[in-house]
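Novice: following is a predicted model, sequence given first.
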Amino acid sequence: MADLKLQDIKGEYDVIISLGSWCGPSLNLRRHNLRRFSFPLDWVVSNSLSDVNKLLKNGFDGFMDIRQMQRIDGVAAYLDDGDAVFADEGRKKQNAHFIQDSTYNIISVHDFPIIEEQDWKQRYPSYKEKLNYRIRKFIDILANSQSVLFIRWGAVIIPEALELRSILAGMTPGKCNILFLDPIADIPSVKEIDWGIDGICTVQVPSQSPNDDSMWNHVYDGLAITDYWKN
């Protein structure tokens, strides 16, 4: 089997989906007009691919169940599908708690606003309703798409990549490709890695500049989405 070069990944897909590990892949999909839907891993921190594999293999069972969620140290902007939310009293941006799912080690960083004298759990019902909708959408879109590209930023090793490919192949009947962006310190530019694995393209990217538009442009230019899911 031959792995995919970055140029081989380019082309049209019915849907392009971010699998984390942070918001960068989704934000830049939107910037390139390659994003039509919100999915469960768009706006969370999922540092471990092994944990993401576990989540997908379990079909999101128990994901962000309130019984396994806890507030941890950390603050980020409060976002609504990637857009900053402003406080009612003015144009001051709101911040959000870091809330971790202790089973899957995935952190909600944009969903629970910090409001004085309000416990984060008060927002849980509306959050869980939105999350469940995104999970159902994710499963339905995969089951009914003819071509899907998954994109993930984060450290990756071959056994975990192979496991992810196997899990995703069981969730979608169509063509399924995966693009890994592996952040590496002190490299000057994007570098392709030859793993020799069918359906997987891996590129190393500079870890010191995750918000560099030129880097994302290099990776995303040449990608497009079909009208298959156009509303």
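Specialist: Alright, I've got the coordinates.
Novice: please count neighbours and contacts with C-alpha atoms only from this point.
Specialist: Will do.
Novice: confirm that residue 214 lies within a strand, as I assumed.
Specialist: No: Residue 214 is assigned helix when assessed by DSSP: H, G, I helix; E, B strand; the rest coil, not a strand.
Novice: and it, how far from residue 183?
Specialist: 15 Å (CA to CA, to the nearest Å).
Novice: second structure for comparison follows:
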Amino acid sequence: MELSKLKGGYDAVFSLGDLCLASIQLKKHNLRPFSGVLDWMASPTLSTVNELLENRFIGFMDYDNLRVIGYADSNICVSDDAYNLVSNHDFSREKNTLEFLGSYLEVMEKYERRIQRFLHQMQTAKRILFVRTEGTLEDAASLQNTLSEMVKHDFNVLLINHTPVKWMVEKHCPLEKVCMMEFPNEDIWEGNGELWKEVLSDIYLTKSK
């Protein structure tokens, strides 16, 4: 899919990881009207994100699968080993310790709301954009197949990989619903702002247009 075909209006836009970067950029460009499930989590492998979506989030952050990694500033860093996810922002040190996650039920109530909102949009939104950083063509193909089963209407995927390029590169992608780009990997947090702006230009939320 070519970048030009990605442009236009969407009823919903969701980040699918792999870090907070995508959700930060979506918010900066007014494309994040509500929180997604993976906005503030690390999800380094797209294959396990595909598995999470295939399972409709069943088993997500189950207590028996959690492993406390250590401190992350004012929070406790927690891994969901079943889905290879890491939470750095959910479990504050005020309510949790390395030995006991006291706010677990509270955190899961928040995620249950986000999951139900996500699944609702899959059935009701006329056009959805999913944004993901880091993923292979093979995993992108699996993602397209999974989303084709979940999304009732239309959707597209923007997949951005960070590689040793000097500027933005649009990759040829044989997948009908996936646009693949490459961004420089030297400073992914601050150095590619203009590239995100260019890619996300002429993409807008239909309800705000």
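Specialist: Sure, I can see it. Just so we're clear, the structure is a prediction, and the values are computed from it rather than from any experiment.
Novice: out of residue 214 and residue 183 of the first structure, which sits in the busier spot?
Specialist: Under the criterion of other CA atoms under 10 Å, the comparison of residue 214 of the first structure against residue 183 puts residue 183 first, with 20 against 10.
Novice: what do we get in the second structure for that one?
Specialist: Here residue 183 of the first structure is matched to residue 162 in the second structure, going by TM-score structural alignment.
Novice: please verify my assumption that its match contacts residue 183.
Specialist: Yes: assessed by CA atoms under 8 Å, residue 162 of the second structure is found in contact with residue 183 at 4.8 Å.
Novice: for the lengthiest helix in the second structure, grab the matching residue range in the first structure.
Specialist: Across the second structure, the longest stretch assigned as helix under DSSP state H is helix 104-124. Residues 124-144 of the first structure are where helix 104-124 of the second structure lands when matched by TM-score structural alignment.
Novice: please identify the buried residues of that stretch?
Specialist: 124, 131-132, 134-135, 137-139, 141-142 (16 or more other CA atoms under 10 Å).
Novice: same thing with stretch 62-79 of the second structure?
Specialist: Under 16+ other CA under 10 Å, the buried positions of stretch 62-79 of the second structure are 66, 68, 71, 75-79.
Novice: before we move on, the earlier item: what's the following helix or strand after the longest helix of the second structure?
Specialist: Helices and strands here follow DSSP states H and E; after helix 104-124 of the second structure, the next one along the chain is strand 127-133.
Novice: that following strand vs the first structure, mean deviation?
Specialist: Superposing on the first structure and averaging over aligned pairs (mean CA distance after the TM-score superposition for the first structure), strand 127-133 of the second structure comes out at 0.5 Å.
Novice: if we can go back for a sec, ok so the match of residue 183 of the first structure is a strand residue?
Specialist: Yes: judged by three-state DSSP, residue 162 of the second structure forms part of a strand.
Novice: next up, the contacts around it.
Specialist: By CA atoms under 8 Å, 6 or more residues apart in numbering, the contact set of residue 162 of the second structure is 133-134, 182-185, 188.
Novice: now the residue of the second structure most remote from its centre: how far from residue 77 of the second structure?
Specialist: Distance from the centre of the second structure peaks at residue 99, with 29.0 Å (CA atoms, centre = their mean). As judged by CA to CA, residue 99 of the second structure and residue 77 of the second structure stand 12 Å apart.
Novice: what touches both of the two?
Specialist: residue 68.
Novice: residue in the first structure paired with residue 194 of the second structure?
Specialist: Using TM-score structural alignment, residue 194 of the second structure lines up with residue 214 in the first structure.
Novice: burial count for the closest residue to residue 58 of the second structure other than its chain neighbours?
Specialist: Once flanking residues are discounted, residue 58 of the second structure sits nearest to residue 52: 7.4 Å by CA to CA, 6 or more residues apart in numbering. Per other CA under 10 Å, the neighbour tally for residue 52 of the second structure reads 17.
Novice: state the distance from residue 52 of the second structure to residue 141 of the second structure.
Specialist: Taken as CA to CA, the span from residue 52 of the second structure to residue 141 of the second structure is 15 Å.
Novice: swap in residue 129 of the second structure?
Specialist: Taken as CA to CA, the span from residue 129 of the second structure to residue 141 of the second structure is 16 Å.
Novice: residue 50 of the second structure too?
Specialist: 10 Å.
Novice: of those two, who's got more company?
Specialist: For residue 50 of the second structure versus residue 141, the count of surrounding residues by other CA under 10 Å is larger for residue 50: 21 against 17.
Novice: map the more buried one onto the first structure.
Specialist: Using TM-score structural alignment, residue 50 of the second structure pairs with residue 53 in the first structure.
Novice: can you tell me the SS state at that match?
Specialist: Per three-state DSSP, residue 53 of the first structure ends up helix.
Novice: I figured it hits residue 163, correct?
Specialist: Yes: applying CA under 8 Å, one finds residue 53 of the first structure in contact with residue 163, separated by 7.1 Å.
Novice: tell me where the first structure has helices.
Specialist: Under DSSP H, the first structure gives helices at 6-9, 24-31, 49-57, 124-143, 158-169, 213-220.
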